[in-house]
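S.K.: Sharing a model that was predicted from the sequence below.
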Amino acid sequence: MKTKAQSILLNVALLVVGLLTVFPFVWMVLSAFKSNAEINSLDQTFFPREWTFDNFISMQQNFDFARLMANSVVLSVTITAISIYTSCLAGFVLAKYTFRGRGFLFGFVLSTMMVPWAVTIIPRYTMFTEVGLQGSYASLIIPAILSGFGIFMMRQNMSAVPDEVLEAARLDGASEIFIFHRIVMPMSVNAISALAIFQFLWVWEDYLWPYLMINDPSKQVLAVGLTTFSGRYATDFGGLFAATTISIIPVIVVYVIFQRRFIAGAASAAVKG
């Protein structure tokens, strides 16, 4: 009886926390269908008094939303794919190969996770500016090629792959490249799915680095483009809510695709040493 009561209280508490978390998002989506006059009104209502789609129409007219959306999607998918592959490759080497300095190298990878990202902004900006990469997508892709968190996560996961399976494949004449691509990576699909969600979100929401490196409005990403709704004296909240609502769609799509394996991948990386 006591256990059942505790379970009910826990479920109620989780429900309340869930509602508090989702409420601002739902308010934003509904506000996308309100006029700016209604949004700025002191007499606020949860649902729009008059539903309107003008915000979704005007956001494309006021700034090139479609181009910025496409730029963000292409960059996020490209960086995520490259980061996942390099993380899997480095994780496989650190997990399944024995060589001098392996422990030191893995410790160095972990140490990069402990350095605040803000500390590296100035030297990174200086390096990319001096080599002439400012204004190009290479300045956004190159820093994300290697991920310390991704390498750590894949190394932890691939350590659980039985060595007997790999040895059997080698005895059958399989090359190391074949073993990595056709055996190890399929067995690590849970961790890859979890890493894909993390990496995609990081790239999609990144604002400061694209703002510093990309000076061509046609090449800019959506996170930076959304700031154009904020003027000097007023903010187009309706357009901002509409653009933000649509910008969340790719994130939801990625999560829906990988969510079945997300929990299993994150859990396996956390408990295996």
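M.R.: Thanks, I have the structure now.
S.K.: From now on I want contacts and neighbour counts done on CA atoms only, so please keep to that.
M.R.: Fine.
S.K.: Centroid-nearest residue for the chain?
M.R.: Closest to where the C-alpha atoms of the chain average out (C-alpha atoms, centre = their mean) is residue 201, at 1.6 Å.
S.K.: for that residue, what are its contacts?
M.R.: Residues near residue 201 by C-alpha atoms under 8 Å, 6 or more residues apart in numbering: residue 251.
S.K.: Could you check how far it is from residue 54?
M.R.: Distance, residue 201 to residue 54, by C-alpha to C-alpha, to the nearest Å: 29 Å.
S.K.: Please verify my assumption that residue 220 contacts residue 69.
M.R.: No. Taking contacts as C-alpha atoms under 8 Å, residue 220 lies outside contact range of residue 69: 9.4 Å.
S.K.: In terms of neighbours, single out the busier of the two.
M.R.: More crowded of residue 220 and residue 69, by other C-alpha atoms under 10 Å: residue 220, with 22 against 19.
S.K.: Now do the SS call for residue 47.
M.R.: Of the three states, residue 47 takes coil according to DSSP: H, G, I helix; E, B strand; the rest coil.
S.K.: How about the helix or strand hosting the residue nearest to the centre of the chain, which residues are buried there?
M.R.: Using DSSP states H and E, residue 201 sits in helix 189-205. For helix 189-205, the neighbour count (16 or more other C-alpha atoms under 10 Å) marks 189-201, 203-204 as buried.
S.K.: what do you get for stretch 142-161?
M.R.: Across stretch 142-161, burial judged by 16+ other C-alpha under 10 Å covers 144-161.
S.K.: ok, back up a step: ok, then the element right after the helix holding residue 201?
M.R.: Per DSSP H and E, the first helix or strand lying C-terminal to helix 189-205 is helix 208-213.
S.K.: who's in contact with that next one?
M.R.: Residues outside helix 208-213 that contact it (C-alpha under 8 Å, 6+ apart) are 121, 125, 134, 135, 136, 139, 140, 220, 221, 224.
S.K.: ok, now stretch 36-44?
M.R.: 31, 236, 237, 238.
S.K.: end-to-end on that stretch?
M.R.: Note: stretch 36-44 ends 12 Å apart using C-alpha to C-alpha.
S.K.: ok, and for that stretch, which residues are buried?
M.R.: 36, 38, 39.
S.K.: which one of those residues sits closest to residue 19?
M.R.: Checking the buried residues of stretch 36-44 against residue 19 with C-alpha to C-alpha, the nearest one is residue 39 at 21.9 Å.
S.K.: Next one: the closest one from residue 216, what distance?
M.R.: Using C-alpha to C-alpha, one obtains 32 Å as the distance from residue 39 to residue 216.
S.K.: same check, this time on residue 188
M.R.: Per C-alpha to C-alpha, residue 188 is found 39 Å from residue 216.
S.K.: Use this one as the comparison:
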Amino acid sequence: MLSLKRFNLTDLLAFIVISIGAVFMVAPLLWTLSTSFKSKAEVFALPPVWIPETFHFEKYIEIWEKGPLLSGIQNSLIITVCVTIIGTFTSSLAAFAFAKLRFPFKNMIFLLLLSALMIPYPAVMIPQFILFSEFGWVDTLKPLIVPGLFGNIMMIFFLRQYLTSVPGAIIEAAKIDGSSYFGIFSKIIFPLIRPAVAAQLILWFMAVWNDYLAPIIYLNSPEKQTLQLVIANFNATYAIQTDYALIMAASFIALLPMLIIFLVFQKQIIESVAISGVKG
């Protein structure tokens, strides 16, 4: 009976802590959505007004007229889709090679790739900018797309760890049957790692979509800017005018795709955490 009480008390404490954390995570989102429908008086009302008396939808019309929001969405989609789709494919191939193939200095090359994670981005930011400037890529989407096409080391590491549980006998049997390495990958390996790939692709999509530092370094023209830069410009321009409802409306539009992806694919995201804990 005592152990049961302790168990229930532990569950209760865990539930309380998680609930408090959920409130802190969800409350800003609800406040953003609520503020986007408020009048200016309600935005600055004390005590704060969570539910406006009248919902004002005009800010969701104004955001399309007062900034290049549509081009920002298009640029973010182009970068995110190209990087995540092609980069996921190359990362999967690299993970398969590091996990199951035999070639000289395999472990050394993999350790070198992992060691690159210890180098902070500000340390390579200026050399990268100089390199891409020599290529004539500044103020284009290429610096944000091309590096990601060669894969993501975190995804490579994750998928490699996942592939260590796949028996090597399966691959040897396929080789005896005359299958090529790419045939082994496409017909055997990829179907096995599809859940892990889906989870990592979703997380990478969210990271690239929300990236702010790299776009602000390379993009100058308004028509080239990503959605995050457009939102930042909204904030810099209309915060002075205290038009916070407009800023919140633009912010919620930027947040909406990620919110939809999380709600639709939350199972895969949770599985990625569980898989990384078990397989890693």
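M.R.: Sure, I can see it. For clarity, every value in this text was computed on a predicted model and none was experimentally measured.
S.K.: Got a TM-score for the pair?
M.R.: For this chain pair, the superposition-based TM-score is 0.93 by TM-score structural alignment, normalised by the length of structure 1; 273 aligned residues with a C-alpha RMSD of 1.8 Å.
S.K.: For my notes, please list the contacts of helix 208-213 of structure 1 in CSV and give distance to residue 45 of structure 1 and secondary structure for each entry.
M.R.: Compiled in CSV, these are given as follows (distance: C-alpha to C-alpha, whole Å; DSSP: H, G, I helix; E, B strand; the rest coil):
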residue, distance to residue 45 of structure 1, secondary structure
121, 43, helix
125, 45, helix
134, 46, coil
135, 44, coil
136, 45, coil
139, 44, helix
140, 41, helix
220, 35, coil
221, 33, coil
224, 30, helix
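S.K.: which of those residues are buried?
M.R.: In terms of neighbour count (16+ other C-alpha under 10 Å), the buried residues within the contacts of helix 208-213 of structure 1 are 125, 134, 135, 136, 139, 140, 220, 221, 224.
S.K.: follow-up on the earlier one: more neighbours, residue 188 and residue 216 of structure 1?
M.R.: residue 188 (18 against 9).
S.K.: Pull the contacting residues for the equivalent of that one over in structure 2.
M.R.: When structure 2 is aligned by TM-score structural alignment, residue 188 of structure 1 is paired with residue 193. Going by C-alpha under 8 Å, 6+ apart, residue 193 of structure 2 touches 159, 162, 163.
S.K.: ok, of those, which one's closest to residue 265 of structure 2?
M.R.: Nearest member of those to residue 265 of structure 2, counting by C-alpha to C-alpha, is residue 159, at 18.7 Å.
S.K.: what sits against the aligned partner of that closest one in structure 1?
M.R.: Counting by TM-score structural alignment, residue 159 of structure 2 corresponds to residue 154 in structure 1. By C-alpha under 8 Å, 6+ apart, the contact list for residue 154 of structure 1 reads 87, 88, 91, 92, 188, 191, 192, 269.
S.K.: which stretches of the stretch 51-200 of structure 2 form helices?
M.R.: 59-65, 69-100, 106-115, 121-135, 142-145, 153-163, 168-176, 181-184, 190-209 (DSSP state H, counting those that start in this stretch).
S.K.: Take these and write them to TSV, including distance to residue 272 of structure 2.
M.R.: Converted to TSV, these look like this (distance: least, C-alpha to C-alpha, whole Å):
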stretch	distance to residue 272 of structure 2
helix 59-65	35
helix 69-100	15
helix 106-115	20
helix 121-135	25
helix 142-145	25
helix 153-163	9
helix 168-176	23
helix 181-184	24
helix 190-209	5
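S.K.: Could you point out the longest helix of structure 2?
M.R.: helix 2-35 (DSSP state H).
S.K.: what about residue 141 of structure 2, how many neighbours?
M.R.: Using other C-alpha under 10 Å: residue 141 of structure 2 sits among 19 other residues.
S.K.: My error: substitute residue 209 of structure 1 in the last question.
M.R.: 14.
S.K.: Likewise for the one 10 residues further on?
M.R.: Using other C-alpha under 10 Å, residue 219 of structure 1 has 17 other residues around it.
S.K.: ok, it - contacts?
M.R.: 68, 71.
S.K.: Swap in 7 Å and give it another go.
M.R.: The contact partners of residue 219 of structure 1, by C-alpha atoms under 7 Å, 6 or more residues apart in numbering, come to residue 71.
S.K.: how about it, what's its match in structure 2?
M.R.: Residue 219 of structure 1 maps onto residue 224 in structure 2, by TM-score structural alignment.
S.K.: Then residue 70 of structure 1?
M.R.: Matched by TM-score structural alignment, residue 70 of structure 1 corresponds to residue 74 in structure 2.
S.K.: Kindly report the same for residue 262 of structure 1.
M.R.: Mapped onto structure 2 by TM-score structural alignment, residue 262 of structure 1 lines up with residue 269.
S.K.: The aligned residue in structure 2 for residue 5 of structure 1 - how many residues pack around it?
M.R.: Using TM-score structural alignment, the partner of residue 5 of structure 1 in structure 2 is residue 9. The number of residues packed near residue 9 of structure 2 is 12, by other C-alpha under 10 Å.
S.K.: ok, residue 9 of structure 2 to residue 3 of structure 2 distance?
M.R.: Look at residue 9 of structure 2 and residue 3 of structure 2: by C-alpha to C-alpha, they are 10 Å apart.
S.K.: Just the closest of the contacts of stretch 36-44 of structure 1 to residue 273 of structure 1, please.
M.R.: Distance to residue 273 of structure 1 across these (C-alpha to C-alpha) is lowest for residue 31, with 46.7 Å.
S.K.: Residue in structure 2 paired with that closest one?
M.R.: Looks like residue 31 of structure 1 aligns to residue 35 there (TM-score structural alignment).
S.K.: my guess is that match contacts residue 245, does it?
M.R.: Yes. Contact criterion C-alpha atoms under 7 Å: residue 35 of structure 2 and residue 245 qualify, at 5.5 Å.
S.K.: Next, count neighbours for the match of residue 31 of structure 1.
M.R.: Around residue 35 of structure 2 there are 26 other residues, counting by other C-alpha under 10 Å.
S.K.: now swap in residue 136 of structure 2 and tell me
M.R.: Counted with other C-alpha under 10 Å, residues neighbouring residue 136 of structure 2 total 12.
S.K.: tell me which element residue 230 of structure 2 falls in.
M.R.: Element membership of residue 230 of structure 2, judged by DSSP H and E, is helix 227-238.
S.K.: Let me know the angle separating that helix from helix 190-209.
M.R.: Between helix 227-238 of structure 2 and helix 190-209, the angle comes out at 20 degrees (axes from the mean of the first three to the mean of the last three C-alpha atoms, to 10 degrees).
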